[in-house]
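Enquirer: Here's a sequence, model it:
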Amino acid sequence: MRFLPLLWRYPAITITVLVFVGVLVLHASGTADLGRWIATGYVAVFVAWTLVGMVRDVLRGHVGLDILAVVAMVATLAVGEYIASIIIVLMLSGGEALEDFAGRRAKRDLSALLDRSPRIAHVLVHPETTESDDVRDVPVDQVSVDDVLLVRPSEIVPVDGTLLTATGTFDESSLTGESMPVTREAGGEVLSGAINGTRAVRIQAVRTSADSQYQQIVALVHEAEASHAPVVRLADRFAIPFTAVSLVLAGAAWAISGESARFAEVLVLATPCPLLIAAPVAFLGGLSRAAKAGVIMKGGAVLEQIARVRSAAFDKTGTLTQGRPELVDVRPTNGFDADELLQLAASAEQYSTHVLAEGIRRAAEQRGLPLHSAEEAREEATNGVVARIGGRVVVVGKPAYVSSHAPDTVRATLDVSQAAAYVCVDGRFAGVLVLADHPRPEAGSVVSWLRGNSVERIVMLTGDVGPTAESVAHQVGISEVHAELLPPEKVRLAAELHPRPVMMVGDGVNDAPVLAAADIGIAMGAKGATAAGDAADVVILVDSLAKVVDALSIGRHTLRVALTAIWIGIGLSVGLMVVAMTGVIPAVAGALVQELVDLATILYALRALSGPTSSLPPTTVRPLREGARESSG
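Expert: The predicted model follows:
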């Protein structure tokens, strides 16, 4: 009984098997003519149905790879090998089932992400209570920001939230690929999709379900599953030459032997399955393996493109650096004191998305300085923010931008790896806030790996001023630096980079245009930069630049496996066809051998699920330069 669903799922296979068994019975009982007519009629219907599908493919601009199978079926019928013709039909109809099986195996980790999507949330009716049974279960998409939720042991966190319980332990392997549980303290962010540990915790929702990390990942996975572009391109690339070679070999065998049966015996060994099934399976396996490693790629086309990357461009802040600048000095001037300067700047920076703004706000909160609301505020992307606070106009940003509002602005002297936010109030220069953002410890190793693995050109594209950009670039091993860039300038430089393809790695809203413009855009998405993630082709779910190396390694391995599977299938088919030209392989035996070739190529394609992992050299950050530097926010 358990096989009945399979019979209904693949009716073409079921009918073909029944016809095949019936023809064999008729052949054995001495009524071979009846069996021949039944086989001929069934195969003719199948050929007509296949031709209709081929015409549709051609109208869509794709070469019909089933032409070889159609010619082989017609040829075997013409020479009386009707059993071989039914075996070919069984091969083609069974291809769907084989593709489903291999596809499910290849994308098991992608499917696991979708299957684990949270559906129910436990909302605390009275958030101030500690009673775990005072809850209301609601669909996860009905959770509102600021709702307090109870997450029981071993449950999936339904939405992104802030931990209210003193401590909590969470398994984030489905999000980041890291197997070790992580411990969060009260006030720390807990991401949806993480699995709670052994004790119940309370969290306060900071995002709705649609905006939470896990739902963003699910959306990316759906997008990845819907893409099959490289498979079509690979199939088209090999289809016409392989078809031509197969027909030439079959025709030559007929011409040399003078036997029309030889044409059919050769052609039944021409298998399109390495192109139709093996290549798609390899790409699905690569996407699945990448997802398990914490790297979401938006389709197989991305895998093929990233495998061929020859140039790499990096943003600085939050990409090559840790992206969490800390305030190290407050330098007021013109009669302002340190707390007043910091309070005004932090109040204005409430309306900025720049990474330095977060560090300034955090420093003000740590010093107990309340932030004031602005009557009006606007941000000039990559330059700074202007806000009217308590009737005073506060400008925070780059030195050139602040100088346009306060001509008496004086550039600060900074140490290496320091950045500065300049502040003016009512047209007077008020001082400088100095922050430090150090390079990521893995950045130097990543750059070194890329340089040693066929990435010929590595550059930094940043909006920061030259000296700070050059300092960070020197520490991580990048020699080509383009600094003080606006977003359109980043896009232009990325478009002009050679050799192609070009990979751009960045984070934050300001990087979205250049990520979209590059051949391959990679977003450091661990901190929830939604705009950058939407624009990028690859989203890294772990706050580690080392995942860029994983992405390239998986892409290259996947493309290598897909091409090798194709060549294995083509090589075996051509070799067997050459042998069949001598007449030693009967048509029925050839059709069965073809099935083994198909199986071999598909099993090889599943190697994309595994493979060598990239090994970075020991973490290296070059020594800091000595001397004074200037920078900006």
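
Enquirer: going forward, measure contacts between C-alpha atoms and count neighbours the same way
Expert: Fine.

Enquirer: The nearest residue to Val221 once chain neighbours are set aside: which element?
Expert: Nearest residue to Val221, sequence neighbours excluded (C-alpha to C-alpha, 6 or more residues apart in numbering): Leu110, at 6.6 Å. When elements are assigned from DSSP states H and E, Leu110 belongs to helix 108-115.

Enquirer: this one as well, want them side by side:
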Amino acid sequence: MRVARLVLRYRVVSLTVVVGLVCAILALAGQWEAAAWIGGAYALAVALGYTVRMVRELRAGRVGVDLLAIVAIVATVLVGEIAASLIVVLMLSGGEALEDYANRRARRELDALLTRDPRSAHRYDGDTVVDVPIQEVRVGDLLLVRPPEVVPVDAELVSADAAFDVSSITGESLPVEKAAGDTVLSGSLNGTEAVRVRATALAADSQYQQIVALVAQASQSKAKVVRLADRFAVPFTVFSLLLAGTAWFVSGDPVRFAEVLVLATPCPLLIAAPVAFIGGMSRAARSGIIVRNGTVFEGLASARTAVFDKTGTLTTGRPVLREVRPAAGMEADELLALTASAEQYSSHVLAASVVAAAAERGLALRPVTDAEERATDGVVARVGGREVAVGKFRFVRSFAPDVERQPFAAGELAIYVAVDGAFGGTIIERDPPRPDAPGTIRRLRELGIGDIELLTGDAAETAASVAGELGITRFQAECLPADKVERVSSITERPVIMVGDGVNDAPVLASADVGVAMGAKGATAASESADVVLLVDAVARVADAVVIGRRTVSIALQSIWLGIAASVVLMVIATFGLIPAVVGALLQEVVDLATILAALRAARAGPGEAPPMRPKPFTDDEATAP
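Expert: This next block holds a predicted model:
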């Protein structure tokens, strides 16, 4: 069955083999003329098909190298080298088939995500379990997940306990234990026992489906360097035709023209770059790095500046409460309760820590009748009939002119609160740097990315503290999204890599030469705007992406030039009549194979690259923490 599928998929290759066998049998039977007619007619028919395709490519504005192959096929038929013409046809169609087959194998890590994409769910309808399309699952539905099925949507575990394989989501190789009430991400693979979960998100909003969408886009893209390989076609074609024409002119033998051109067929140019870049995507995926397209590798490989967001990128993104400072006339618990009640409607990471701190102190959240989050500034809400504004100093000052800046230690940050138009107090928190952040900055500098900057919406004191801890000399604080875009656009040392994780980072990630999203916390607007998405919660993967990008681009160009150099050497030898057309065609097959093998190196780990991700265990709750 597998052989039959391959035969049908690569029909031109299969038919060429059949025609070649028929011609060989006829020749052995003494029917030379019949063999020549059948073989020649078939070769010319294939050449006609490639000519039609070449014309379509030209109309679409793309210059390819099919012309050389077409001329080689026609020339060998005209000079009576039918065997050579069939070998050229086999080489051209076989080269395309090998490219397709190599691409399929090289992107198996990407395809693994797509093939596991759940299509249906087992939903409880009373005491009965019914199978429904995944798109029909609604928030609150009770679902059954059998072993070893994939969790179809983001959900909450209802069963007492369970173990899940989350390697396709986080890179964690060990099963993660879950208890009732814990979050279970879609894409997690259930263990040995059937469990019940309650849907907390629609399919389109779930983690795994967002990742699948990113992977599908990555696997269907075409890289800039591939177009560059296409542009090699013009000088290579001109050189080949001139060399073949010169050989014919000097020798006076038209066969010499065909002997040179069979060695000038363009498979190395067509194969090298696509195989290398798909291999690079595969290699990156094994490290928890999704690269949207091959062009991104070029940006990573030549990057000269790296810019980082702070919260959740260089810091853990899980701030902890350090102190509650109420203003005169306000109790600490009252201030915290009002702040947490308003912050429950914010998507900012600081909001979650305030809500958690209130819960730890046993403070009940107050009823909220109206709430509005103002991106990058804060939240204003009506809590129990009182207007509460929470956020940055300048935002809160617009509600309470008497607000006072508060002193705090290095590495801490202040959340200001206004209540009914008066200064209510300050919440002091700390968001420590990630353990792997210093090593990442140092490694990027070792890779030649000397300009590293920090852009954050936080206060200047906080930005200065984190920048100082990490050895970053350039930073800009209290940035709005537009400020970040303006700063990145003004950088002259390009290409620029921008790394962020929040919704407010989406504009600057989209505007940077290479946007990198810390996507382990969920496929947010940042992930959708980025060129690279890190599926593991480790900023060190930014440096890994640069290393993989450099090696992938290097291998792509090495493979292109390897194929060109080998073809040119053989063509020069053929001008002296030392390589018969049939032998030349066979030698070109060897060049094609060498090019593919050279390009496939990009799918393997190279010197200086980190091994596939084996992070310390962390739970899905951590991965989805705001």
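
Enquirer: buried stuff in the helix holding Leu110 of the first structure?
Expert: 108-111, 113-114 (16 or more other C-alpha atoms under 10 Å).

Enquirer: Give me the residues contacting the host helix or strand of Gly20 of the second structure.
Expert: If you go by DSSP H and E, Gly20 of the second structure is part of helix 11-28. Applying C-alpha atoms under 8 Å, 6 or more residues apart in numbering, the contact partners of helix 11-28 of the second structure are 7-8, 32, 34-36, 38-39, 42, 83, 86, 89-90, 93-94, 97.

Enquirer: Kindly give a single ChimeraX line that selects the buried subset of those.
Expert: In ChimeraX, a selection of the buried entries from the contacts of helix 11-28 of the second structure looks like this (16+ other C-alpha under 10 Å):
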select :35,36,38,39,42,83,86,89,90,93,94,97
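
Enquirer: contacting residues around the residue nearest to the spatial centre of the first structure?
Expert: Centroid-nearest residue in the first structure, with C-alpha atoms, centre = their mean: Met297, separated by 1.3 Å. By C-alpha under 8 Å, 6+ apart, the residues touching Met297 of the first structure are 220-221, 224, 287, 290-291, 303, 537-539.

Enquirer: okay if I get these as JSON lines plus secondary structure, distance to Gly384 of the first structure and neighbour count?
Expert: What follows is the contacts of Met297 of the first structure, written out as JSON lines (DSSP: H, G, I helix; E, B strand; the rest coil; distance: C-alpha to C-alpha, whole Å; neighbours: other C-alpha atoms under 10 Å):
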{"residue": "Leu220", "secondary structure": "helix", "distance to Gly384 of the first structure": "32", "neighbour count": "20"}
{"residue": "Val221", "secondary structure": "helix", "distance to Gly384 of the first structure": "36", "neighbour count": "22"}
{"residue": "Ala224", "secondary structure": "helix", "distance to Gly384 of the first structure": "36", "neighbour count": "22"}
{"residue": "Leu287", "secondary structure": "helix", "distance to Gly384 of the first structure": "39", "neighbour count": "33"}
{"residue": "Ala290", "secondary structure": "helix", "distance to Gly384 of the first structure": "37", "neighbour count": "27"}
{"residue": "Ala291", "secondary structure": "helix", "distance to Gly384 of the first structure": "36", "neighbour count": "26"}
{"residue": "Leu303", "secondary structure": "helix", "distance to Gly384 of the first structure": "37", "neighbour count": "29"}
{"residue": "Asp537", "secondary structure": "coil", "distance to Gly384 of the first structure": "28", "neighbour count": "27"}
{"residue": "Val538", "secondary structure": "strand", "distance to Gly384 of the first structure": "29", "neighbour count": "28"}
{"residue": "Val539", "secondary structure": "strand", "distance to Gly384 of the first structure": "27", "neighbour count": "31"}
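
Enquirer: Going by distance to Arg378 of the first structure, which of the residues you listed wins?
Expert: Val539 (29.1 Å; C-alpha to C-alpha).

Enquirer: Could you check how far that closest one is from Thr208 of the first structure?
Expert: From Val539 of the first structure across to Thr208 of the first structure, the span is 20 Å (C-alpha to C-alpha, to the nearest Å).

Enquirer: Same question for Val396 of the first structure.
Expert: From Val396 of the first structure to Thr208 of the first structure the distance is 31 Å (C-alpha to C-alpha).

Enquirer: Looking at those two, which has the bigger crowd around it?
Expert: Val396 (30 against 21; other C-alpha atoms under 10 Å).

Enquirer: For that one, what is the corresponding residue in the second structure?
Expert: Using TM-score structural alignment to pair residues, one finds that Val396 of the first structure aligns to Val390 in the second structure.
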